[in-house]
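Asker: sequence unavailable; structure follows:
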């Protein structure tokens, strides 16, 4: 995508008029302001219908509040035209307000949840209207990495947003406040970037309130449900922040939300009452695969060797990212591999982010701390060494690939240990994580399982044509619904019944099975022994020789 500079946009840039109910496109206009802004600033020549709808709702809500406020002022002055009339006795007759704040369904027209697939341009839905509104837009992001990435991109487009986050020095914070207020040389900032925790500061919230907010956008809003109820209670306080700032428009954006998550977002942010704008959640250019295995390192190595770069490998813990990155560097003799997690210092995070963003042959091994909303368009492969805790998280992370629209792949490495781990979770966590078991083991179209979990209608009626999967290993008949490594070892032991001890077997196979090390073989044999699938004979003739039980 070509990025244009906001300040360089020509005054006479024209776009065809599009008839709409949005006040920003009134019949007095000679062109479509939204289309002009999208083309001039962001290089986007055409917006999707769901983007147009989300933007229209935002602008409608702001203009509705402005109209009502103006009517109230004129009413107080006794001169409102068409709303209050006065007879000779000074008595007034009240008529309907010129603009209603609530739609016919009783929902505030400025409260909406927007669900768009990853890569569908959610950011445009709040950046474009921000440039058309008089007062700034406040955007709440969940991760510092995402804040830094979006701040960089906005500055490249000439938007120069205010950035408010923890760890800023007094001088940095004062500089941002100055941008918020504007100066003789620079108009006040149109965009403010923050996270939920920084908005807990009364000083910062007061500064923001003083300048007034037209629109409050909450990006990656599924975090309200996933994190607000556990380790980030600041997300639950967003409802109080909304009430204090009282902006005309509030929009929660996410790429993934199951009915449960959607309900929770609506409850926390909007007291259960919000409009829903939903685009198609499917990403047709993504190909979904599951590799069943018992030992993951050899499986990971095989996948990394056979898939396209750039690549992201998601791990469940910080330690696992570091160990996995070291393992891949050693095994592949490749220095274009780095790890990333929330425990890194800020400068180190910035260096890794810049390195990966500008590198076309890189492998990034990371936790969920990287990736949410980060826009590296040409990631070709995402591999999950560990399953995500929810289907929403998995779709978000898998969706880091193919944001340029080109065919890309998402591979989940799945083992019996993953299933056991999910089944041992507390009930509420288990119920949400169990979708990953269905995704890996049901034998149904991978894409269908994901979309169904998000509440998409999947037809079970044979008379209704269902959408043909554009790519998964189930539908292209390449899936193997069992762990090949386990099956191969069991077949070998069965064939060589009581010929080898564990040590002898490992010594024989370690140089014959590609990508496997001594530790991998010993680990697999230990698992099979613990599960009573193989046993070591105790007889005097077959001492310690392995056989299938």
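Answerer: Structure received. What you see is a predicted model; the values in this text were computed from it and never measured. Numbering: from 1, shown residues only.

Asker: hey, let's count contacts and neighbours off CA atoms from now on
Answerer: OK.

Asker: other SSEs contacting the host helix or strand of residue 488?
Answerer: In this structure, residue 488 sits in helix 484-495 according to DSSP states H and E. Identification of packing neighbours for helix 484-495 by 3 or more Cα pairs under 8 Å, 6 or more residues apart in numbering; DSSP states H and E yields strand 546-548.

Asker: which elements pack onto the strand it packs on?
Answerer: If contacts are counted by 3+ Cα pairs under 8 Å, 6+ apart, strand 546-548 sits against helix 484-495, strand 534-536.

Asker: how many residues are close by residue 495?
Answerer: Residues near residue 495, counting by other Cα atoms under 10 Å, number 12.

Asker: about what we covered before: give me the contacts around the helix holding residue 488.
Answerer: Helix 484-495 is touched from outside by 292-295, 524, 534, 546-548, with contacts defined as Cα atoms under 8 Å, 6 or more residues apart in numbering.

Asker: re earlier: save the helices and strands packed on strand 546-548 as TSV, and put in distance to residue 209 too.
Answerer: Listed next are these as TSV, based on distance: least, Cα to Cα, whole Å:
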stretch	distance to residue 209
helix 484-495	60
strand 534-536	68
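
Asker: would you mind finding the most buried of those?
Answerer: For the helices and strands packed on strand 546-548, the largest average neighbour count (mean count of other Cα atoms under 10 Å) is found in strand 534-536, namely a mean of 19.

Asker: run through the neighbouring helices and strands of that strand.
Answerer: Counting by 3+ Cα pairs under 8 Å, 6+ apart, strand 534-536 packs on strand 546-548.

Asker: in whichever helix or strand residue 85 is part of, what counts as buried?
Answerer: For residue 85, the element it lies in under DSSP H and E is strand 84-86. Buried residues in strand 84-86, defined by neighbour count with 16 or more other Cα atoms under 10 Å: 84-85.

Asker: beyond that strand, next helix or strand please.
Answerer: Using DSSP H and E, the helix or strand that follows strand 84-86 in sequence is strand 92-94.

Asker: try it against this one:
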């Protein structure tokens, strides 16, 4: 690594060294090479194009899919003293014209633009003039997985970005993403014409994330509240299946005293933007959202991501959980799900407008996610395996490792369940079939005469919760499927035959007993790891610094984390520097921020002493 790159890293970004393959990527792109970078969220992807743009002549052009994302990144760079700007629909004509003038005059280091704007004839003409004048340092294509039609964030405009290579073959390109399985990776290479690009594939592992998955009890609200009790005062995201569900969960959390806000595409645009602004700028806000609240969430101190409904795929789950703990500090990914979630998602897929090939792919991905939820192996090992990465297991930071699930011989229970589904006509959901198995004398059972079936009452040895676990695991194993055209009726698959004939045995994971109602306790990964423990004196300094940061952020109308990350404030609080030289040695404090905030930070430390 050249001295100039390392010097910039220290002087501007306040870091003493590179992480992982950052150094190799920076040098490769700086030398004019194309690159495809796969790096997990929080791994430092932005530095991989920001530093080469500063080291090369001209302005780096960054293709970014969301307005919120580019605005936050630009503001963060300006805080560091980097000459950055964006062009998007939030600018009026005069401001946009000023940014264009700066580009042509060579007064910008980085310019962020949406793919839709970049592909207009007017902007391409602007790039021609810039390239002929001050020059273009590089093209960075962020969130490159958007190019894949099989992905969860497909943006058709991304497929036209090959125009950059066609018109300016001498300008290096770097495509970056945190979420891409092997097929998506191949499609990125093909669609962006990156066959000759060097690929840098980092581990997908996020060791600071703790994964917890549980079966939904009722609507899951009590379980969610118990989980949130361990994250009081912390920022987090709660993902829900639908707009209606988002509104209901947000209202219930508010009633329970949680600072929760809703976010979904059906809200008034101003209200939605206002809620996102509060989440980004304030501490301790919980955003309840659909996946519309997705890319562009650059907030580093999100301490948890909770799913109260099943996501659509492992890729979606990985990307959404990846929004927790971007600062590298311990965070938690929590999920509750039930068989009803599977029925809802299957219905959504099968009734959608996509072609049959796409529907089959989405159903396979849903089945894979359900299998991941039901696995007894290390969650991290199973999750990374989906992305083609091996992990030895026993990570020590997931529910299956911390509290290994017990299993039991479920062969006989499975035969009873499958037989009962068949004898009731394969036209009922799990609830009714369980009533027949347990011998429940209900109106519906008598209406259909199912009390006369041979399977009536043969499952009294298991309670309703245990039977629901059996049916859920039979669906996950591909022995039963939900017929969405008949309200989620369960029906046998071809794979059920060997079990019914006694030719195959099954083992099921035991369903843990639900915790006592009202039990409270810190379950967050941060507390478990002891990551945020400060001495009483350091805690006073840390709280004082957070108050100062919040006030400063409000004055500038920017998210608090673009001033300083929590990790930087904790380091300041722990070391209590006496002067600017000592403060400059704290990780995360470059020359720009030292000049801008150094005296104010030292004064706040003095006042808190």
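Answerer: Arrived safely. All figures in this text were calculated on a predicted structure; none of them were measured in a lab.

Asker: which bit of the first structure covers the strand or helix carrying residue 551 of the second structure?
Answerer: Element membership of residue 551 of the second structure, judged by DSSP H and E, is helix 536-556. Here helix 536-556 of the second structure fails to align to any part of the first structure, judged by TM-score structural alignment.

Asker: what's the helix or strand that comes right after that helix aligned against in the first structure?
Answerer: Moving toward the C-terminus from helix 536-556 of the second structure, the next helix or strand (DSSP H and E) is helix 566-575. Mapping helix 566-575 of the second structure onto the first structure (TM-score structural alignment) gives no aligned residues.

Asker: list the helices and strands the helix or strand following helix 566-575 of the second structure packs on?
Answerer: Downstream of helix 566-575 of the second structure, the first helix or strand assigned by DSSP H and E is helix 580-584. Helix 580-584 of the second structure is packed against helix 591-608, with contacts defined by 3+ Cα pairs under 8 Å, 6+ apart.

Asker: what's the end-to-end length of stretch 368-379 of the first structure?
Answerer: For stretch 368-379 of the first structure, the first-to-last residue distance is 16 Å (Cα to Cα, to the nearest Å).

Asker: and it, how far from the chain's centre?
Answerer: Offset of stretch 368-379 of the first structure from its chain centre (Cα atoms, centre = their mean, to the nearest Å): 8 Å.

Asker: and that stretch, which residues are buried?
Answerer: Within stretch 368-379 of the first structure, the residues scored as buried using 16+ other Cα under 10 Å are 368-379.

Asker: cool, stretch 413-423 of the first structure as well?
Answerer: Buried, per 16+ other Cα under 10 Å, within stretch 413-423 of the first structure: 413-415, 419, 422-423.

Asker: stretch 130-141 of the second structure now?
Answerer: Within stretch 130-141 of the second structure, the residues scored as buried using 16+ other Cα under 10 Å are 130-131, 134-141.

Asker: so who does residue 389 of the second structure touch?
Answerer: With contacts defined as Cα under 8 Å, 6+ apart, residue 389 of the second structure is in contact with 203-204.

Asker: can you find the partner of it in the first structure?
Answerer: Counting by TM-score structural alignment, the partner of residue 389 of the second structure is residue 456.

Asker: aligned to residue 202 of the second structure, what sits in the first structure?
Answerer: For residue 202 of the second structure, the aligned position in the first structure is occupied by residue 279, per TM-score structural alignment.

Asker: err, residue 117 of the second structure, not the other one
Answerer: Match for residue 117 of the second structure (TM-score structural alignment): residue 198.

Asker: gap between that match and residue 208 of the first structure?
Answerer: Distance, residue 198 of the first structure to residue 208 of the first structure, using Cα to Cα: 12 Å.

Asker: got the contact list for the most centrally placed residue in the second structure?
Answerer: Centroid-nearest residue in the second structure, with Cα atoms, centre = their mean: residue 320, separated by 2.1 Å. Residues in contact with residue 320 of the second structure (Cα under 8 Å, 6+ apart) are 291, 294, 305.

Asker: out of those, flag the one nearest to residue 45 of the second structure.
Answerer: Nearest to residue 45 of the second structure, judged by Cα to Cα, of the contacts of residue 320 of the second structure is residue 294 at 17.4 Å.

Asker: so that closest one sits in a helix?
Answerer: No. Looking at residue 294 of the second structure with DSSP: H, G, I helix; E, B strand; the rest coil, it is coil, so not inside a helix.

Asker: the first structure: which residue goes with residue 331 of the second structure?
Answerer: Aligning on TM-score structural alignment places residue 331 of the second structure opposite residue 408 in the first structure.

Asker: you'd agree that match is up against residue 400?
Answerer: No. Using Cα atoms under 8 Å, residue 408 of the first structure is not in contact with residue 400; the gap is 9.7 Å.

Asker: between the two, which contacts overlap?
Answerer: residue 379.

Asker: from the contact counts, what lies against the strand holding residue 85 of the first structure?
Answerer: Using 3+ Cα pairs under 8 Å, 6+ apart, strand 84-86 of the first structure is in contact with strand 92-94.

Asker: read off where the strand it packs on ends up in the second structure.
Answerer: The counterpart of strand 92-94 of the first structure in the second structure, using TM-score structural alignment, is absent.

Asker: mind giving me the packing neighbours of that strand?
Answerer: Applying 3+ Cα pairs under 8 Å, 6+ apart, one finds that strand 92-94 of the first structure makes contact with strand 84-86.

Asker: still on that earlier bit, so how far is the helix holding residue 551 of the second structure off the chain centroid?
Answerer: Its chain's average C-alpha position is 27 Å from that of helix 536-556 of the second structure, according to Cα atoms, centre = their mean.

Asker: likewise stretch 353-371 of the first structure?
Answerer: For stretch 353-371 of the first structure, the distance to the chain centre is 16 Å (Cα atoms, centre = their mean).

Asker: any buried residues in it, and which?
Answerer: 353, 356-357, 362-371.

Asker: same check on stretch 241-255 of the second structure?
Answerer: By 16+ other Cα under 10 Å, the buried positions in stretch 241-255 of the second structure come out as 241, 243, 245-247, 249-251, 253.

Asker: export those residues as CSV, with columns for distance to residue 191 of the second structure.
Answerer: Formatted as CSV, those follow (distance: Cα to Cα, whole Å):
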residue, distance to residue 191 of the second structure
241, 31
243, 33
245, 37
246, 36
247, 39
249, 40
250, 40
251, 43
253, 44
